[in-house]
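Student: Sequence below, structure please.
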Amino acid sequence: MDFLLEFLTRFFDKLQSPTLGFLIGGMVIAALNSRLQIPDSVYKFIVFMLLMRVGLKGGIAIRQSNLAEMLLPALFAAVIGIVIVFIARHTLARLPKIITVDAIATGGLFGAVSGSTLAAGLTMLESEGMQYEAWAAALYPFMDIPALVTAIVLASIYTSKQKSLSKQESLSKEEYLSKQAVAAGDYPSKPEYPTSRQEYRSQQRGSEGKGVEIWPIVKESLQGSALSALLLGIVLGIITRPDSVYESFFNPGFRGLLSVLMLVMGMEAWSRIGELRKVAQWYVVYAFVAPLLHGLIGFGLGYIAHITTGFSPGGVVILAVIAASSSDISGPPTLRAGIPKANPSAYIGSSTAVGTPVALAVGIPLFIGLAQAMMGS
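Tutor: Sure, this is the predicted structure:
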């Protein structure tokens, strides 16, 4: 009972964070039809600054740390990204009125990582005084890329199977008509068979559809603006010595820029709610439950790393936060290109309108409270 009371007290304290206040404020003014607008160019600059700051800090830490410490958390991050997509494939896709490719794309977006949610989580950790490995932010691509690749591959396999089944049904119909014609005395001409094993394999490949090329998916993800900024910061932090620039320019304005970003995200979340009305209401349920479930999976694996390798409580929280997040920048264009048949209103609407606010307003305080209660940090 004492553990539960301590956890609830800490959880509700986190809800009073200024970061979350700006998010809720953005939703409120959007609901009131305010004409306040933040230019898209300003939004992109803020995201760039935040992720560069996170990347630089991570790169500096990587340069000074033992890379072997990263192996288990990085492996867990990749596993989480893949598992999240399979969860959506075998849960959301089975619900009424849910189109399978839409469900897979939604799983891919929820498996991918939000740079802004990561930045918010880091800010709250610092405000709580929780120590974490600065390189933990570098777990971002280890989860993001496998999730997007898995979603696109699964969608391609499913689409190919559907085409194959459709073709078999068509052939069955033709066979039936052929038998009817034979019964009527109209014999069909001799069928043409493959003349060689190579020709047979060629026909089989053609009937099964083209294979999925992994590298273009990875390349598209790496070229996304969010991941590019983060990786650039990490590389510069490793190969240069940007400590003075980091301390004098990138670090001081971090909290202020993040507050403006939360305001924009709150306004965006409210504007996306209308998109969910175009798709099945199950997306709302999924988008509310998924960030918490995914985050708890991340927290559980992070806790295993904490026990086995000494992964810090703050690091456990970061792994949980990126697992709970859903990509808001690089993920949507990657999925639009990789799964063109999926409905963006389904996966973007559920992510932006419900998933991200839940991850920010409920998930981050929840995971910090759990870490403090379980690991005494």
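
Student: From now on I want contacts and neighbour counts done on CA atoms only, so please keep to that.
Tutor: Fine.

Student: By residue count, tell me the biggest helix in this protein.
Tutor: In the chain, taking DSSP state H as the definition, the longest helix is helix 140-183.

Student: I have a second one here; can you model it like the first so I can compare?
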Amino acid sequence: MSIDAVVAFFLLGIICQLSGAKLAFSDGLYKSISMFLMIAIGLKGGIALQQHLDIALLKMSMFVILFGAILPLLAYPMLRYFGDINKINAGAIAAHYGSVSVATYAVAIALLEAKNIQYEAYFPLFVVLLEMPAIFTGLILAKGNLSAVNVSFIKKELVANQSILLMAGSLIIGYFGGQSVEKLSPFFIELFAGVLALFLLKMGLVAGKQLSSLRQNSLFLICFAILMPLLGGLAGTGLGIFLGFTAGGVALMAILGASASYIAVPAAMKQSLPEANAGMSITASLGITFPFNVMLGVPFFIALGQYLVQ
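Tutor: Model (predicted):
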């Protein structure tokens, strides 16, 4: 039995945190690595769009946006009626599970490329698109009306959101940059796996901290944070097959459906739903779902994609 070397750094981070090892990892380095990954993902998508931008891709994008808006509607009833969580917190958590984790996507890309599994190279476009619709749906569910989504929110939390700006901007640069983008490849493309390993080491440290708070949360929240990725991933699998993706593409669509945001959505919820319990959402998405996906969810959906698409 073997484990991917990149994923192993995530486990190393958890072990360091739980063992009490004082591993220095500055916030500045973490932010720089995060920016690197978002730019690299955007550039790769932009390069792919040079060859694939057409009406068919625009139609796919519409289905992906709809998918992101619907996922919170799947999570909300479970949180509200089975978990007995109030409307505000249920809407906030549901938004996290309709949006995406760029880190989970990056892990999936690394594993697919390590296994030489082909996938549609324009998937970074879908990552960008899936950051937004779930936030709208979550706010509407939490507030019960459209007034929660105002012009100020759109400007501050969506248009000016760092992850959206960096990925969308890099995607545009990759698309319009033509052959000049190739000179960036030695840094952003070839070093991707190594930088991702450092990022996962930091994520392991953070996840290790979140694990200590699980004792303070209900069994339901833990079960939800495992069940929802499976349901979202299966829904993404169905969408990938419907859209005619390759085995790798079906796997990526499933993994996007299975992932949960812990960067863009928490920032948006802090602005528009300050009364929501942010700790509950972060514990579920980062403390439970992210480790589950890295260790089990991503390999499972890659294998499922290969099985279903021969």
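
Student: Superposed, what's their TM-score?
Tutor: Put the two chains on top of each other and the TM-score (TM-score structural alignment, normalised by the length of the second structure) is 0.93; 308 aligned residues with a C-alpha RMSD of 1.8 Å.

Student: Name the residues that touch the following helix or strand past the longest helix of the first structure?
Tutor: As assigned by DSSP states H and E, the chain's next helix or strand after helix 140-183 of the first structure is helix 197-208. The contact list for helix 197-208 of the first structure (C-alpha atoms under 8 Å, 6 or more residues apart in numbering) reads S160, K161, K163, S164, P194.

Student: Which residues are in contact with the most centrally placed residue in the first structure?
Tutor: Nearest residue to the geometric centre of the first structure (C-alpha atoms, centre = their mean): A112, 2.0 Å. By C-alpha under 8 Å, 6+ apart, A112 of the first structure lies in contact with G81, M143, D144, I145, A147, L148, A323, S325, S326, S327, G331.

Student: Neighbour count and distance to A361 of the first structure added to the residues you listed, as JSON lines?
Tutor: Output for the contacts of A112 of the first structure, formatted as JSON lines (neighbours: other C-alpha atoms under 10 Å; distance: C-alpha to C-alpha, whole Å):
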{"residue": "G81", "neighbour count": "32", "distance to A361 of the first structure": "22"}
{"residue": "M143", "neighbour count": "25", "distance to A361 of the first structure": "22"}
{"residue": "D144", "neighbour count": "32", "distance to A361 of the first structure": "22"}
{"residue": "I145", "neighbour count": "26", "distance to A361 of the first structure": "25"}
{"residue": "A147", "neighbour count": "31", "distance to A361 of the first structure": "23"}
{"residue": "L148", "neighbour count": "34", "distance to A361 of the first structure": "25"}
{"residue": "A323", "neighbour count": "33", "distance to A361 of the first structure": "15"}
{"residue": "S325", "neighbour count": "32", "distance to A361 of the first structure": "11"}
{"residue": "S326", "neighbour count": "34", "distance to A361 of the first structure": "14"}
{"residue": "S327", "neighbour count": "26", "distance to A361 of the first structure": "16"}
{"residue": "G331", "neighbour count": "28", "distance to A361 of the first structure": "21"}
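
Student: And these, which is closest to A68 of the first structure?
Tutor: M143 (18.0 Å; C-alpha to C-alpha).

Student: That closest one against L109, yeah?
Tutor: No - counting by C-alpha atoms under 8 Å, M143 of the first structure stays clear of L109, with 11.2 Å between them.

Student: ok, now which ones touch Y140 of the first structure?
Tutor: Contacts of Y140 of the first structure (C-alpha under 8 Å, 6+ apart): A77, V113, I322.

Student: Among these, which ones are in helices?
Tutor: Going by DSSP H, the helices hold A77, I322 from the contacts of Y140 of the first structure.

Student: rewinding a little: just the buried residues of the contacts of helix 197-208 of the first structure.
Tutor: Buried members of the contacts of helix 197-208 of the first structure, counted by 16 or more other C-alpha atoms under 10 Å: S160.

Student: Could you dump the contacts of helix 197-208 of the first structure into a markdown table and include distance to E126 of the first structure?
Tutor: Formatted as a markdown table, the contacts of helix 197-208 of the first structure follow (distance: C-alpha to C-alpha, whole Å):
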| residue | distance to E126 of the first structure |
| --- | --- |
| S160 | 48 |
| K161 | 49 |
| K163 | 51 |
| S164 | 53 |
| P194 | 67 |
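
Student: how far apart are the strand or helix carrying Y76 of the second structure and its match in the first structure?
Tutor: Taking DSSP H and E as the criterion, Y76 of the second structure maps to helix 55-77. Compared with the first structure after fitting, helix 55-77 of the second structure deviates on average by 2.1 Å (mean C-alpha distance after the TM-score superposition for the first structure).

Student: by contact count, what packs against the helix or strand following that helix?
Tutor: Using DSSP H and E, the next helix or strand after helix 55-77 of the second structure towards the C-terminus is helix 87-98. Judged by 3 or more C-alpha pairs under 8 Å, 6 or more residues apart in numbering; DSSP states H and E, helix 87-98 of the second structure is in contact with helix 55-77, helix 133-143, helix 264-272, helix 278-282.

Student: rerun at 7 Å
Tutor: Applying 3 or more C-alpha pairs under 7 Å, 6 or more residues apart in numbering; DSSP states H and E, one finds that helix 87-98 of the second structure makes contact with helix 55-77, helix 133-143, helix 264-272.

Student: Does I329 of the first structure touch A226 like I think?
Tutor: Yes - assessed by C-alpha atoms under 7 Å, I329 of the first structure is found in contact with A226 at 6.3 Å.

Student: If you count surrounding residues, which of the two has more?
Tutor: It is A226, of I329 of the first structure and A226, that has more neighbours when counted by other C-alpha atoms under 10 Å, with 26 against 18.

Student: what's the counterpart of the more buried one in the second structure?
Tutor: Under the alignment by TM-score structural alignment, A226 of the first structure pairs with S163 in the second structure.

Student: distance of its match from Y262 of the second structure?
Tutor: Using C-alpha to C-alpha, to the nearest Å, S163 of the second structure is found at 11 Å from Y262 of the second structure.

Student: P124 of the second structure now?
Tutor: As judged by C-alpha to C-alpha, P124 of the second structure and Y262 of the second structure stand 18 Å apart.
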